[in-house]
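In: missing the sequence, but the structure's below:
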């Protein structure tokens, strides 16, 4: 009790001040509706400004992440386009002037339907014949090869995914140039198999696998994946597992590549079959 009395005696001025301030605030905002409304509006204004600042900050950092991703994709695709042209200047992905000597044309698109859990997976994109998309065009993303267009309508196209047991693609090991056939066994959506690589060839886990260019559909040098494992199968060739560079479960932005010389090449080659 003595301690309490000492405390009250020591801080009596502060205690009286707090009590009077509390009473004044109660009389102003409790009894006067005008001041109550003004106080509420002021508080709401401050709160709204804080919420707006937080929202703008979140939007800014989210937008930066999207821009970084798009910039990366843009740079990769520009490098590929430069590699596939004859050195002429270009200003658009849809290169349509064959007189410039460009063999390939590029079309941007988005995936609107996709699957990875079937034996035969297909991808639907939001571009069709009105956009220049047709059968036997390659589909790629910024990460690598995706599939081949097998059908198109006016506004949409369907591609056979690399994750399809009927899919075959000519692919090579970048470090030594040896090529084989890439296929999918229908089990793991992250991996494919590369066959027909002879066992006298030196290979290593981590070696890059890319398109060979021995195709009328895929141009040379498109990323496919990296060697994740390999072993001797008892034959003259390796059994090679390839970790695909494209994550098909989050595939969204794609590019379709058309070969303007496809018909000429296939007609000539078919005459020798």
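Out: Structure received. Please read these numbers as outputs of a predicted model, since none were measured by experiment.

In: going forward, measure contacts and count neighbours with C-alpha atoms only.
Out: Fine.

In: Do a quick rundown of the strands in the stretch 1-150 of the chain.
Out: 104-114, 120-125, 138-141, 144-152 (DSSP state E, counting those that start in this stretch).

In: Out of the ones you listed, which one sits most buried?
Out: Neighbour counts (mean count of other CA atoms under 10 Å) averaged over each of the strands of the stretch 1-150 of the chain peak at strand 138-141, with a mean of 25.

In: Need the residues that contact it.
Out: 73, 145-149, 159, 217-218, 246, 253-258 (CA atoms under 8 Å, 6 or more residues apart in numbering).

In: Now do it: distance to the chain's middle.
Out: Centroid separation between strand 138-141 and its chain, computed with CA atoms, centre = their mean, to the nearest Å, is 12 Å.

In: and stretch 196-204, how far apart are its ends?
Out: 16 Å (CA to CA, to the nearest Å).

In: got a list of contacts for it?
Out: Taking CA under 8 Å, 6+ apart as the rule, stretch 196-204 contacts 178, 179, 180, 181, 227, 232, 236, 237, 238.

In: in it, what counts as buried?
Out: The neighbour-count check on stretch 196-204 (16 or more other CA atoms under 10 Å) flags 196, 197, 198, 203 as buried.

In: Any chance of JSON lines for those, columns distance to residue 10 and secondary structure?
Out: JSON lines is the format used below for those (distance: CA to CA, whole Å; DSSP: H, G, I helix; E, B strand; the rest coil):
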{"residue": "196", "distance to residue 10": "94", "secondary structure": "coil"}
{"residue": "197", "distance to residue 10": "92", "secondary structure": "coil"}
{"residue": "198", "distance to residue 10": "95", "secondary structure": "strand"}
{"residue": "203", "distance to residue 10": "86", "secondary structure": "coil"}
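
In: Second structure follows, compare the two:
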């Protein structure tokens, strides 16, 4: 208390001056309509800006919660879409079944670790065996294909992304359905290469590359990337540089793809393709 009194005594002239300024300012505003209107408008603008800043700060700290909510909603919508398409197909065929199971379902996951600057990059997801994830499941994001589950534990999964030199997926040119093998060259995380496309195929810059559907991992038609350039590799094949749809340095939430009919297809192929 003594320190406060000393402080007041030390700066009493300054304090009195500030108080008189406030009183004078108050009297001017109170007894002059024009100044009162200006002050009211300025105060409204000031408090409006403060309120906007406070709202932005509040929303910033809620981004994680908002992103998780949107990711969960997207998963729900994707699974409902798969169920709808199954129901539509069975109704058209006249064989509607209430308990029909869609071919593909989606499990939400969040990226918790990743590498980008190696030739063999990996991603870690916060979902594992306990969440219904198994090896060789496909992984995608809202933008496109991410990679393939390689290993996992109860609560985590390791993914080989497209930016790993050991990664190979079947992809095709959307406009004409010619398909080949997508493989990364280990140089730039933004680009990969589509190989084994015949020399005579028409491919133009900007053409969309999608999954071919010729595997038990990815549904057909998921975006992989866009043609950046086309070069002649040999006399028979083109070398197509693909700008990947997914920006791996901004990746956050992903979908793990469950193929409900994978085991049935694998078993049938093992019997018929066995030599």
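Out: Nice, I can see it. All of these numbers come straight from a predicted model, not from anything done at the bench.

In: Now distance to residue 213 of structure 1 too, for the strands of the stretch 1-150 of structure 1, in TSV please.
Out: TSV is the format used below for these (distance: least, CA to CA, whole Å):
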stretch	distance to residue 213 of structure 1
strand 104-114	13
strand 120-125	23
strand 138-141	12
strand 144-152	12
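
In: Among those, single out whichever gets nearest to residue 46 of structure 1.
Out: strand 104-114 (41.8 Å; CA to CA).

In: Report all helices and strands that the closest one contacts.
Out: Secondary-structure packing of strand 104-114 of structure 1 (3 or more CA pairs under 8 Å, 6 or more residues apart in numbering; DSSP states H and E): strand 120-125, strand 253-259.

In: What is the mean deviation of it from its aligned residues in structure 2?
Out: Compared with structure 2 after the fit, strand 104-114 of structure 1 shows a mean deviation of 0.7 Å (mean CA distance after the TM-score superposition for structure 1).

In: Contacts for that strand next, please.
Out: So strand 104-114 of structure 1 is in contact with 84-85, 93-96, 121-127, 131-133, 251-260, going by CA under 8 Å, 6+ apart.

In: That strand versus strand 253-259: what angle between them?
Out: Interaxial angle of strand 104-114 of structure 1 relative to strand 253-259 (axes from the mean of the first three to the mean of the last three CA atoms, to 10 degrees): 140 degrees.

In: In ChimeraX, how would I select the buried members of the contacts of strand 104-114 of structure 1?
Out: Buried members of the contacts of strand 104-114 of structure 1 can be picked out in ChimeraX with the line below, counting by 16+ other CA under 10 Å:
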select :84,85,93,94,95,121,122,123,124,125,127,133,251,253,254,255,256,257,258,259,260
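
In: Which residue ranges of the stretch 1-150 of structure 2 form helices?
Out: Taking DSSP state H, counting those that start in this stretch, the helices of the stretch 1-150 of structure 2 run over residues 2-10, 12-31, 33-61, 63-92.

In: what angle separates the shortest one from helix 12-31?
Out: Which is helix 2-10 of structure 2. Put simply, helix 2-10 of structure 2 runs at 70 degrees to helix 12-31, going by the same axes, to 10 degrees.

In: Out of the helices and strands packed on strand 104-114 of structure 1, which gets nearest to residue 77 of structure 1?
Out: Nearest to residue 77 of structure 1 among those is strand 253-259; the distance by CA to CA comes to 8.7 Å.

In: Tell me the helices and strands packed up against that closest one.
Out: strand 104-114, strand 138-141.

In: The first one: how far from the chain's middle?
Out: By that I understand strand 104-114 of structure 1. 12 Å.

In: What residues in structure 2 pair up with it?
Out: Taken onto structure 2 by TM-score structural alignment, strand 104-114 of structure 1 occupies residues 104-114 there.

In: re the thing from before, adding distance to residue 187 of structure 2 as columns, could you present the helices of the stretch 1-150 of structure 2 in CSV?
Out: Formatted as CSV, the helices of the stretch 1-150 of structure 2 follow (distance: least, CA to CA, whole Å):
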stretch, distance to residue 187 of structure 2
helix 2-10, 66
helix 12-31, 66
helix 33-61, 35
helix 63-92, 31
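
In: okay, the ones you listed, which one's buried deepest?
Out: With neighbours defined as mean count of other CA under 10 Å, the helices of the stretch 1-150 of structure 2 peak in mean count at helix 63-92, which reaches a mean of 15.

In: now that helix, how far from the chain's geometric center?
Out: Distance, centroid of helix 63-92 of structure 2 to centroid of chain: 15 Å (CA atoms, centre = their mean).

In: same check, this time on stretch 260-275 of structure 2
Out: Chain-centre distance of stretch 260-275 of structure 2: 33 Å, with CA atoms, centre = their mean.

In: repeat for stretch 257-270 of structure 1
Out: Distance of stretch 257-270 of structure 1 from the chain centroid (CA atoms, centre = their mean) equals 30 Å.

In: contacting residues around it?
Out: 98, 103-107, 133, 136-140, 216-218.

In: Please point out which parts of that stretch sit buried.
Out: 257, 258, 259, 260, 262.

In: contacting residues for residue 133 of structure 2?
Out: Going by CA under 8 Å, 6+ apart, the list of residues near residue 133 of structure 2 reads 127, 157, 256, 258.

In: So the third one sits against residue 135, correct?
Out: Put plainly, it is residue 256 of structure 2. No - with contact defined as CA atoms under 8 Å, residue 256 of structure 2 does not count as touching residue 135 (10.7 Å).

In: where along the stretch 151-273 of structure 1 do the strands fall?
Out: Using DSSP E, counting those that start in this stretch, strands in the stretch 151-273 of structure 1 cover 157-164, 169-173, 179-183, 191-195, 208-211, 223-232, 238-244, 253-259.

In: Just name whatever secondary elements the first one is in contact with.
Out: Helices and strands touching strand 157-164 of structure 1, by 3+ CA pairs under 8 Å, 6+ apart, are strand 120-125, strand 144-152.

In: Can you add distance to residue 170 of structure 1 and give the buried residues of stretch 257-270 of structure 1 back as JSON lines?
Out: Output for the buried residues of stretch 257-270 of structure 1, formatted as JSON lines (distance: CA to CA, whole Å):
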{"residue": "257", "distance to residue 170 of structure 1": "16"}
{"residue": "258", "distance to residue 170 of structure 1": "17"}
{"residue": "259", "distance to residue 170 of structure 1": "16"}
{"residue": "260", "distance to residue 170 of structure 1": "20"}
{"residue": "262", "distance to residue 170 of structure 1": "16"}
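
In: Widest-spaced pair of the residues you listed?
Out: Top of the distance list for the buried residues of stretch 257-270 of structure 1 (CA to CA): 257 and 262, 11.4 Å.

In: and of the helices and strands packed on strand 157-164 of structure 1, who's closest to residue 79 of structure 1?
Out: Closest to residue 79 of structure 1 of those, according to CA to CA: strand 144-152, at 12.8 Å.
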